[in-house]
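Chemist: what would the 3D arrangement of this be:
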Amino acid sequence: MGDSSKKEKKEKKEKKEKKEKTPDKKRERDDADDNSSKKKKARTEEEVDPLEGLSYADMQLRCCEIAKPLAQPDLQRDVFTLVTHASRIKHVRRGVKEVVKCLRKGNAKDGVIVLAGDISPVDVLSHVPALAEEKNVPYTYVASKARLGRAAGTKRPTSCILVLKERAGSAAPKQDADGVKEASAAFPKAFEKTSAAVKKELNAFLSSL
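Modeler: Predicted coordinates for the structure are as follows:
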């Protein structure tokens, strides 16, 4: 009788412990699912093109008042492609400080400057176009600093990039690195096509002033 009672108590205790553990396991699964959802959401946000589906007028609305000339949609796509190729083979200078330094030292010859039109405050790069004109270096604006940063291979928004025709002051990338071989082959043609289009749009804009 005593043994039977002890056995029943033991079984009840085990059931109770099992019941108490179950919510913890469920909670762990819920937490894991929640973390997985957050990661998927973060990846999705990174993959979304902020300019997808926007008309040229919509692109103009998201930019500051000094963002002129703002590249036409087709040219913006070509610019982003060029920046991607250039970044992979180290033909770029990133950031206002680096770009201005290259301009003042005369190291931006035959380059193309890409500026983000949705930058704030505008004073961050308002001096760059005038300096570029002084040095005879073509420039254009694109409608998204986030998209420009992504084209340059970084998750951080980028306000200003100088694409150099010839690499200067940096070691050549390893040809077996991801995308480098393809970028090396595609860059020369992409540069000639895009830089010519940027110059054409810029000259038309300056002539209209």
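Chemist: only C-alpha atoms for contact and neighbour calcs from this point on.
Modeler: Will do.
Chemist: for the helix or strand that contains residue 102, list every residue counted as buried.
Modeler: Remark: residue 102 resides in helix 96-105, with elements defined by DSSP states H and E. Residues of helix 96-105 classed as buried by neighbour count (16 or more other Cα atoms under 10 Å): 96, 99-100, 103.
Chemist: what's it packed up against?
Modeler: helix 128-134, strand 160-163 (3 or more Cα pairs under 8 Å, 6 or more residues apart in numbering; DSSP states H and E).
Chemist: what is the following helix or strand past the last one packed up against?
Modeler: Stepping forward along the backbone from strand 160-163, the first helix or strand reached (DSSP H and E) is helix 180-207. For helix 180-207, the helices and strands in contact under the criterion 3+ Cα pairs under 8 Å, 6+ apart are helix 73-88, strand 139-142.
Chemist: buried residues in helix 180-207?
Modeler: 180-181, 183-184, 187, 190-191, 194-195, 197-199, 201-202.
Chemist: nearest to residue 82, of the buried residues of helix 96-105?
Modeler: Nearest to residue 82 out of the buried residues of helix 96-105 is residue 99 (Cα to Cα; 16.9 Å).
Chemist: surely the closest one and residue 93 touch.
Modeler: Yes - with contact defined as Cα atoms under 8 Å, residue 99 counts as touching residue 93 (6.0 Å).
Chemist: here is a second sequence; please produce its structure as well for comparison:
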Amino acid sequence: MFLKTRTSFIVTSLKAFLLAAPLLVACSADSFDFSSLRAYFVFDNSVHQDPTLQSALNPMSAGVFCRIHEGSEGGALFIYFESNQSNKTTKAKENADDLRRTRAIGVYNKTGVIVGYGNLSSPATLYAYDSQCPECYAKTNMVSYKLSINSKGFATCANCKREYDLNNNGICKTGGKKLIKYRATSTGALGVLSINN
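Modeler: Purely as a prediction, here's the structure:
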């Protein structure tokens, strides 16, 4: 009787393990690389044809990044694109399709997101980061720490002076939190950019 019960227990345990094993393998480290904060942005660059965004969404120009944020002028809403390769900022007036879409362009829809292809992998990886310093945001829970971006592919916080490598998964050069990272896809430089977290 004891042997039969023990054998049944072992068989049941083995079945449970075999059923759970694929689930354990499916939960890769990539699942935990993205932020749990909400972000949602869809932009059709085939309609707007913004050259700054086009450059950042070209995998052949890896290392080019673009900050995207929303603002208004004279009652009209615009999406602004700021390149890390120059001080140039371009803008696209939101059309009816853009206005119908819900937008959460970064933490609390305040400072925007930074998108572009990193230059340290082949094929190049599309990154979408929050434009907020993760260290300062974590300490204060305020969205007042917009990062500056430079042509070397670094984002810098004016408050805490930390530098983040945009080409290398948003790691901090001096240690600390990585940039807040969102899931992003693109259908091409003159296609649709989707950020969805």
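Chemist: any idea what the TM-score is?
Modeler: Here the TM-score for the pair of chains, by TM-score structural alignment, normalised by the length of structure 2, is 0.32; 106 aligned residues with a Cα RMSD of 5.6 Å.
Chemist: hang on, the earlier thing: the helices and strands packed on helix 180-207 of structure 1 into TSV, with extra columns for distance to residue 46 of structure 1 and mean neighbour count?
Modeler: Formatted as TSV, these follow (distance: least, Cα to Cα, whole Å; neighbours: other Cα atoms under 10 Å):
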stretch	distance to residue 46 of structure 1	mean neighbour count
helix 73-88	16	22
strand 139-142	18	27
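Chemist: which one of these lies closest to residue 13 of structure 1?
Modeler: helix 73-88 (63.5 Å).
Chemist: which neighbouring elements make contact with the closest one?
Modeler: Helix 73-88 of structure 1 packs on helix 145-151, helix 180-207, going by 3+ Cα pairs under 8 Å, 6+ apart.
Chemist: between the last one and helix 73-88, how many degrees?
Modeler: What it means is helix 180-207 of structure 1. 140 degrees (axes from the mean of the first three to the mean of the last three Cα atoms, to 10 degrees).
Chemist: what about the helices and strands packed on helix 73-88 of structure 1, which gets the closest to residue 132 of structure 1?
Modeler: helix 180-207 (11.4 Å).
Chemist: what does the longest helix belonging to structure 2 rub up against?
Modeler: Longest helix in structure 2, counting residues (DSSP state H): helix 2-26. Outside helix 2-26 of structure 2, no residue is within contact range by Cα atoms under 8 Å, 6 or more residues apart in numbering.
Chemist: helix or strand right after that helix?
Modeler: strand 40-44.
Chemist: and the helices and strands packed on helix 96-105 of structure 1: which comes nearest residue 47 of structure 1?
Modeler: strand 160-163 (21.0 Å).
Chemist: number of nearby residues for residue 186 of structure 2?
Modeler: Residue 186 of structure 2: 18 surrounding residues under other Cα atoms under 10 Å.
Chemist: right, I mislabeled it, should have said residue 151 of structure 1
Modeler: Residue 151 of structure 1: 23 neighbours (other Cα under 10 Å).
Chemist: that one and residue 79 touch, don't they?
Modeler: No - with contact defined as Cα under 8 Å, residue 151 of structure 1 does not reach residue 79; the gap is 9.0 Å.
Chemist: after the lengthiest helix in structure 1, next one along is what?
Modeler: With secondary structure taken from DSSP H, structure 1 has its longest helix at helix 2-47. Sequence-wise, the next helix or strand downstream of helix 2-47 of structure 1 (DSSP H and E) is helix 56-61.
Chemist: show me the one of the helices and strands packed on helix 73-88 of structure 1 that comes nearest residue 130 of structure 1.
Modeler: Once the helices and strands packed on helix 73-88 of structure 1 are compared by Cα to Cα, helix 180-207 is nearest, at 11.5 Å.
Chemist: just give the number of residues close to residue 93 of structure 2.
Modeler: Residue 93 of structure 2 - counted by other Cα under 10 Å - has 17 other residues nearby.
Chemist: what's the closest non-adjacent residue to it?
Modeler: Once flanking residues are discounted, residue 93 of structure 2 sits nearest to residue 78: 4.4 Å by Cα to Cα, 6 or more residues apart in numbering.
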